[in-house]
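*Asks:* Provided below are the primary sequence and the corresponding predicted coordinates.
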Amino acid sequence: MSRKVYIARNYRSKFDAAGKAKMDCETILQNNGWKNIGFKQTWIANSILGTLISALGVSWALLRLKSGSTVCLQYPFNKFYGYCLWGAKLKNSKVLTLVHDVRSLKGKYGHSEKEITMLNKSDQLIVHNDKMRAWFEEQNIQAEITNIEVFDYLHTDNPNAKRTPTDYDQIRIVFAGNMGPFVYELDALERGNFKFDLYGVGYDEKKVKNINNTMLDYKGCFPSDQVIDHIDGDFGLVWYGNTLDTCDGVTGQYLKYNNPHKLSLYLLCDMPIIIWDKAAMADFVEEQGIGFKVSSLRDIKTRLAELTPEQIDQMKQNVQRVKTDVQSGQYLSRALERLV
């Protein structure tokens, strides 16, 4: 059996949401018997020093890499992914790449040929979902591919976290993240038995269009290691862009292919999901019974009115089932088992 290894790296902060998924993946790899052959995971904010440590760690890892190993790389890996591929092939080792972001799909390259050529040097890929897998197959990728389905989010429940029972006369819909233009359009929705609780950065009260009768309640911004304990709501909203009627722009369109880490965060906050019907994760949400999809945010009033308290309670029970796997790293663990 081949030796299973990975290369830990430096992250800007142990509590930075941007690095949470990759740090969790390193932990899950270790828990599944994979060995780190680089330096220990570090959390140095200085970009120059952090890059230097990562460079030295990768070089040290490639020197230690034994022929015939299987090395798991996380992509993107700044400037080092190509270097790692070169070193792995030099040592006659198999490469399994765990894909976090596809820059071509985010408009970073303009054309996918450069990125596909690089990823095609992997022997195996773990991608987000069936939609992303189909896109890779359209690019004639040769690697063996499997899906992670949903990103894990390692966390231990805090028994003191606030979880208020649902008030069906005023259902709290949570949006967590950067405040996109659509957030301020929410006040244009027809009033119903719901409001929006906002968590994150970029909120500007001056942009609220209906300040005297707003449905928006800004709750603040919290570090990534604390936000789960602060979010208290009934549904989590997965939506990006400028309008209420569709997810537009680069980030909105990327929803057609990616698994937002935000969705996993909501599950750990015990909340069912409301998601754009063209998002890649919309099928997962409905198949697992953990929420519902909408083509426009204008549909929320009708959809919530159609749900009985018993149906919402069932969604919350289903959330607990999926949450158990998400917070213990089972989705990546199963993907690794399918490939190795």
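*Replies:* Happy to help now that I have it.
*Asks:* use CA for all of it now, contacts and neighbours both
*Replies:* OK.
*Asks:* The residue nearest the centre of the chain and residue 128: what is the separation?
*Replies:* Centroid-nearest residue in the chain, with Cα atoms, centre = their mean: residue 261, separated by 2.0 Å. Applying Cα to Cα, to the nearest Å, the value for residue 261 to residue 128 is 11 Å.
*Asks:* Next one for the comparison:
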Amino acid sequence: MKKIVITSVLNRNGQNAGSKAKNDDRNILVNNGFVPLDIVVPEDRVRKLLFSKIDIPKLIKENNADEYIIQYPLYSMIVIRSVIESIKANNKNSKIILLIHDVEALRQRKGDQAYTNKEVQIFNEVDGIIVHNLSMKKYLKATGVHVQMIEQNLFDYLNDAPIKVKKEYNREICFAGNLSKAEFLNKLRFNKIRLNVYGAPKSKKIYKEGIFYKGSFDPDELPRYLEGDFGLVWDGDSCKTNTGIFGEYTRFNSPHKASLYLSTGIPVIVWDEAGIAPFIQENRLGIVVGRIDNLDEVLTKISHEEYQAIQLNVQNYAKKIRKGKNLLDSLRKMENRLFS
């Protein structure tokens, strides 16, 4: 049985760019029998339309398969619709599975009902969807998605840096991400703990007491530089809750940042209303909190023995997501449903 994974990349200044999450999932699938089909999506609208009408049907015809995994989104409604229609026209017996990286109706297009309707329609045109977590699955069902859905809980993260083993609990936190979206950092001050910050801009950032800017690193190199007993997963401009488009999005998504920390052997601190919070609690992979301006007190209450127990769980989980087990287990469940 031939299987193909379709991944779209954007052509920026002559360079094909894709996210680490998509690249990792592509590599995991290719290493497990899938044939890669990479689509370079034009940025110009007219060229994108021509690409969808002419090039995509030809590409699909040349790459016939029994099973397709499409890494969603493909950066364009026109492109994703053309891919699905071309697969169905070429082989009506092919199974199509969407591997969700982002649901734009929950993020950049939140509140846009017309776009939400289009996205739901796309989802209902495939045979199955691998979603982030139970919260996202419930949302999609509530909006009218009725196809098979399997949640993978957290993304895998290919990481060849040594898994960190902390012999001493030093009450140290790390945060990695887009610092322009992390306004909450400017409001934090710590006396008993240390917060190490990583990310763009590369120019040195000055924060308040207890917070230290450590620089910006390539995603594949970053794990080697992370220093902390916990990795912080937080978004927005408030220390008391997650705010803004991306903060609200954490109610439904599984942030790739959490997988970065966990694959490195670092337990996580997540918002107690986040979509991944129940999974983190149930598997003791970190702690969940309602606010982060009191982490001085929260972390001092965690004993060395408690931390070591959490860290042991994380070390075992790191080995799993470094091998792509979350995606492969979810895919196996989906294939059992679709091909049985």
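*Replies:* Great, that's in hand. Predicted model, so just to flag it, every value in this text is computed and none were measured.
*Asks:* just the strands in the second structure please.
*Replies:* 3-12, 15-17, 35-41, 67-72, 95-100, 128-131, 148-151, 172-176, 194-198, 211-215, 230-233, 268-271, 286-289 (DSSP state E).
*Asks:* List the contacts of the second one.
*Replies:* Meaning strand 15-17 of the second structure. For strand 15-17 of the second structure, the surrounding residues in contact (Cα atoms under 8 Å, 6 or more residues apart in numbering) are 9, 10, 11, 40.
*Asks:* Redo those residues as JSON lines? Include distance to residue 205 of the second structure.
*Replies:* What follows is the contacts of strand 15-17 of the second structure, written out as JSON lines (distance: Cα to Cα, whole Å):
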{"residue": "9", "distance to residue 205 of the second structure": "32"}
{"residue": "10", "distance to residue 205 of the second structure": "30"}
{"residue": "11", "distance to residue 205 of the second structure": "31"}
{"residue": "40", "distance to residue 205 of the second structure": "36"}
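*Asks:* if we can go back for a sec, would you enumerate the residues in contact with the residue nearest to the centre of the first structure?
*Replies:* So residue 261 of the first structure contacts 21, 151, 153 (Cα under 8 Å, 6+ apart).
*Asks:* what does the second one align to in the second structure?
*Replies:* Which is residue 151 of the first structure. In the second structure, the residue paired with residue 151 of the first structure is residue 155, using TM-score structural alignment.
*Asks:* and its match, how many neighbours?
*Replies:* 27 (other Cα atoms under 10 Å).
*Asks:* Hmm, it is touching residue 253, no?
*Replies:* No - using Cα atoms under 8 Å, residue 155 of the second structure is not in contact with residue 253; the gap is 10.2 Å.
*Asks:* aligned partner of residue 287 of the second structure in the first structure?
*Replies:* With TM-score structural alignment as the criterion, residue 287 of the second structure matches residue 292.
*Asks:* What distance do you get for its match to residue 81 of the first structure?
*Replies:* 37 Å.
*Asks:* Could you do residue 174 of the first structure as well?
*Replies:* In this view, residue 174 of the first structure and residue 81 of the first structure are 36 Å apart by Cα to Cα.
*Asks:* Now do the buried residues in stretch 69-87 of the first structure.
*Replies:* Using 16 or more other Cα atoms under 10 Å as the test for burial, stretch 69-87 of the first structure gives 69-76, 80-81, 84-85, 87.
*Asks:* With stretch 317-326 of the second structure instead?
*Replies:* Result for stretch 317-326 of the second structure [16+ other Cα under 10 Å]: buried residues 317, 318, 319, 321, 322, 323, 324, 325, 326.
*Asks:* between those residues, which is nearest residue 225 of the second structure?
*Replies:* Residue 225 of the second structure has its nearest neighbour among those in residue 318, at 16.7 Å by Cα to Cα.
*Asks:* Now for the aligned partner of the closest one in the first structure: which residues touch it?
*Replies:* Alignment note (TM-score structural alignment): residue 318 of the second structure maps to residue 323 of the first structure. Residue 323 of the first structure makes contacts with 264, 267, 268, 270, as judged by Cα under 8 Å, 6+ apart.
*Asks:* lining up those with the second structure, which overlap?
*Replies:* Retained in the second structure by both residues aligned by TM-score structural alignment, their matches' Cα atoms under 8 Å are the following of the contacts of residue 323 of the first structure: 267, 268, 270.
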